[in-house]
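Enquirer: curious how this folds, go ahead:
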Amino acid sequence: MKQARPFGVETILLSESYDRILAEDIYADRDYPPFNRSAMDGYALRFKDIEKNKEFRLVGEMLAGGLIKSLKEVGSCIKIMTGAPVPEGADLVIRVEDSELKDGMVKFKSLPYRIWQNIAIKGEDAKSGEMVLHQSTIINASTSGLLASLGRNNVRVYSLPKVSIISTGNEIKAVEDSVLPHQIRDSNSYTIASFFQHYNIDIASRKLVSDRREEIKSAIESLKNMDILILSGGVSMGDADFVPEVLTECGVKAVFHKVQIKPGKPLWFGVRDNKTVVFALPGNPVSCQVSFKVFIEPFLRACFGLPPCQTIKLPLTSIRKKKSTFEEYFPCTLGLFGSQTGLHQIKNNGSGDFTSITRSSGLAIHPAEVEELKEGDFVEFIPWRGI
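Expert: Below is the predicted model:
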């Protein structure tokens, strides 16, 4: 993750900030609540008066948004609505359900009342100057409401990266094209784009090129201003797998090529001009998706200051034997295992079987050092949608 860094910071309107990521800590501009606030519709009175008086004289009413009144007379009370400021001198609100009003006098039920009951105390949610949101918080519905309450019409957020995708392969055709038996349609660019959309990131451009070196090089050179460049296909050991060589020719410095996982072993990663990060993924659909979840998403989250996606430890509902000496990722769906949630393996026909993975809830991890997983063994599980 040494190459992870923010893509810049910008100030945007709060109304346009949903799902964006804060680039600043947020502090309370005043106490919250800013006054002692009634939590119920009822009557405000002095706690010390409740044991001495059987009836209380009603001397006023407090509505939400009204100026704060004062409760001066012993044995008096003020009718109060939820959200209204509690009158000065009052330290108890009794629910309207526990009262009886007749001829301007209020009787209360004989219940064990306590001081400050049904009152939200000034500053109990947050004190003025207290940090209420940390940098790298994702702005959702609740945080948006909090920011509005703090008067933050504008917020500083991390800029979104410019991302482009190049799909390579003589056999690859555009989605809208007719295909011959030996051809397939470009699916990986749509999968990758959907993953990025989880983070509110739109794809700047998509290119579809053949396995010709010149065509690949031209596509790469045309995208020098990108923050992230994703290539799909052409990174394995085939005669037409030119992508690593062409990337080097284009000035992209390789950080690594090939990883000890399956599927996804041929993954290539590099950096150009200390600006553009390049991920070259295997062309097989399952390998492509595994590569995104295991490498690209953690990188992206690190750039935004977000923690890694959480994995969940869950039991397998059936035996699984290793097919290699590498760490393996296999699709599973969530289901019941006895009285608890477990992972059901989904039968698949290899890294090109994109139909099986669509039925899965995420990826389970078969550790490299474990030859066989038994029924009931707990394994790490990565949901498709990070948590």
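Enquirer: please count neighbours and contacts with C-alpha atoms only from this point.
Expert: OK.
Enquirer: list the buried residues in the helix or strand hosting K253.
Expert: Here K253 sits within strand 252-257, counting by DSSP states H and E. Residues of strand 252-257 classed as buried: 252-254, 257 (neighbour count, 16 or more other Cα atoms under 10 Å).
Enquirer: redo those residues as CSV? Include distance to S218.
Expert: Putting these into CSV (distance: Cα to Cα, whole Å) gives the following:
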residue, distance to S218
V252, 14
K253, 18
A254, 19
H257, 22
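Enquirer: of those, just say which sits nearest to Q183.
Expert: Each of the buried residues of strand 252-257 was checked against Q183 using Cα to Cα; the closest is H257, at 27.3 Å.
Enquirer: separation between the nearest residue to that closest one once chain neighbours are set aside and S291?
Expert: Spatial nearest neighbour of H257, excluding adjacent residues (Cα to Cα, 6 or more residues apart in numbering): W268 at 4.3 Å. With distances taken as Cα to Cα, to the nearest Å, W268 is found 10 Å from S291.
Enquirer: intersection of neighbour lists for those two?
Expert: Counting by Cα atoms under 8 Å, 6 or more residues apart in numbering, the common neighbours of W268 and S291 are L281.
Enquirer: relative to the whole chain's centre, how far out is the helix or strand harbouring S142?
Expert: Per DSSP H and E, S142 falls inside helix 141-149. Its chain's C-alpha centre and that of helix 141-149 lie 16 Å apart, by Cα atoms, centre = their mean, to the nearest Å.
Enquirer: returning to that earlier point: next up, the contacts around the residue nearest to H257.
Expert: So W268 contacts 235, 244, 254-258, 279-281 (Cα under 8 Å, 6+ apart).
Enquirer: structure for this one too, so we can compare:
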Amino acid sequence: MSLTPVPVALKALLDSVPGPTPAETLPLAHCAGRVLAGDVAALRTQPPFANSAMDGYAARAADLEPGKELKVIGESAAGRGFPGPVGGGETVRIFTGAPIPDGADAILIQEHAEGVGGPVIRVTRPASKGQFIRPAGLDFQTGEILLETGRRLDSAALGLAAAAGHPTLSVRRKPLVAILATGDELVLPGEPTGPDQIVASNSFALAALVEQAGGTALDLGIARDNHPDLAAKIEAARKAGADVLITLG
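Expert: You can find the predicted model right below:
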């Protein structure tokens, strides 16, 4: 007797699958482990504005030479930017994530500045143009495809979708997998076993595998070795809308 090799059997099984399950739209909080039904494009640019990568002072790079003294004219913080421009000989105290003021094109980190009294600092080390500035769109830009169809959504993917401005996503419905154990010799865990009976354990292991793989398991219990009981259990799977029926015994 020849046995069907596992790869051949698996291919035959997968070839019989009619296609993906229908799409449904869910809130992000309910999308973990789901499979994307369509590409996800950015609805916004991230970051939406040029911002500082360090705490320090925003100024013109031409002014950031050792020994140069600059007047501190204000402050730019995350969520509260400096409203005016920065001119020659001026600087703005800035914090990580804060918007770059107009006119500034470099960040002098705070370790490279020293106070000289009043609202004045002295540059101790030079800074080049663009130094420690994160430009707008560094992470992604509006319209950019960030996640592709078929991607299983993990924590990183969901965080990216949220940052891109998506409150919901189109995902595939979880396949409903019915599991049916058959045999007069089987009893459920916790039930007394007769002299010719064993505990039905494989159906519980299969149900866990289905859930781990992203499906929804439907336990049909145990069908006894007679046609009416087996037919009734299979009909229950059909009425429940099962996409797959796994029988074991």
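Enquirer: give me the TM-score for this pair.
Expert: Overlay of the two chains. TM-score (TM-score structural alignment, normalised by the length of structure 2): 0.85; 232 aligned residues with a Cα RMSD of 1.9 Å.
Enquirer: counterpart of the strand holding K253 of structure 1 in structure 2, which residues?
Expert: Alignment of strand 252-257 of structure 1 against structure 2: no match, by TM-score structural alignment.
Enquirer: what is that strand packed up against?
Expert: If contacts are counted by 3 or more Cα pairs under 8 Å, 6 or more residues apart in numbering; DSSP states H and E, strand 252-257 of structure 1 sits against strand 268-272.
Enquirer: tell me the angle of the strand it packs on relative to strand 252-257?
Expert: Angle, strand 268-272 of structure 1 to strand 252-257, by axes from the mean of the first three to the mean of the last three Cα atoms, to 10 degrees: 150 degrees.
Enquirer: what range in structure 2 matches the helix or strand that strand 268-272 of structure 1 is followed by?
Expert: Beyond strand 268-272 of structure 1 on the C-terminal side, the first helix or strand identified by DSSP H and E is strand 276-281. Under TM-score structural alignment, there is no match for strand 276-281 of structure 1 anywhere in structure 2.
Enquirer: separation between M131 of structure 1 and Y27 of structure 1?
Expert: The value you get for M131 of structure 1 to Y27 of structure 1, if Cα to Cα is used, is 4 Å.
Enquirer: one more: D125 of structure 1?
Expert: 12 Å.
Enquirer: which one's more surrounded, those two?
Expert: Using other Cα atoms under 10 Å as the criterion, D125 of structure 1 and Y27 rank with Y27 on top: 17 against 14.
Enquirer: got a list of what the equivalent of the more buried one over in structure 2 touches?
Expert: In structure 2, the residue matched to Y27 of structure 1 (TM-score structural alignment) is A41. Residues near A41 of structure 2 by Cα under 8 Å, 6+ apart: 142-147, 164.
Enquirer: would you mind checking those residues for buried ones?
Expert: Using 16+ other Cα under 10 Å, the buried ones in the contacts of A41 of structure 2 are 147, 164.
Enquirer: sort out for me which of the contacts of A41 of structure 2 are in strands.
Expert: Using DSSP state E to define strands, the subset of the contacts of A41 of structure 2 located there is 145-147.
Enquirer: R93 of structure 2: which of those residues is nearest?
Expert: Once Cα to Cα is applied, the member of these that ends up nearest R93 of structure 2 is L146, at 34.4 Å.
Enquirer: so how far is P85 of structure 1 from the counterpart of that closest one in structure 1?
Expert: Matched to structure 1 by TM-score structural alignment, L146 of structure 2 sits across from V132. V132 of structure 1 sits 23 Å away from P85 of structure 1, going by Cα to Cα.
Enquirer: same question for S142 of structure 1.
Expert: 24 Å.
Enquirer: try Q135 of structure 1
Expert: 32 Å.
Enquirer: number of residues surrounding D227 of structure 1?
Expert: 19.
Enquirer: quick one: it from L247 of structure 1, how far?
Expert: From D227 of structure 1 to L247 of structure 1 the distance is 15 Å (Cα to Cα).
Enquirer: then I228 of structure 1?
Expert: Counting by Cα to Cα, the gap from I228 of structure 1 to L247 of structure 1 is 14 Å.
Enquirer: tell me which stretches of the stretch 251-387 of structure 1 form helices.
Expert: 285-291, 297-303, 354-357 (DSSP state H, counting those that start in this stretch).
Enquirer: just the buried residues of the last one, please?
Expert: Using 16+ other Cα under 10 Å as the test for burial, helix 354-357 of structure 1 gives 354, 356-357.
Enquirer: what of stretch 134-141 of structure 1?
Expert: Buried positions in stretch 134-141 of structure 1, judged by neighbour count with 16+ other Cα under 10 Å: 135-139.
Enquirer: and of these, the nearest to Q197 of structure 1?
Expert: Using Cα to Cα, these come closest to Q197 of structure 1 at I138, 14.2 Å.
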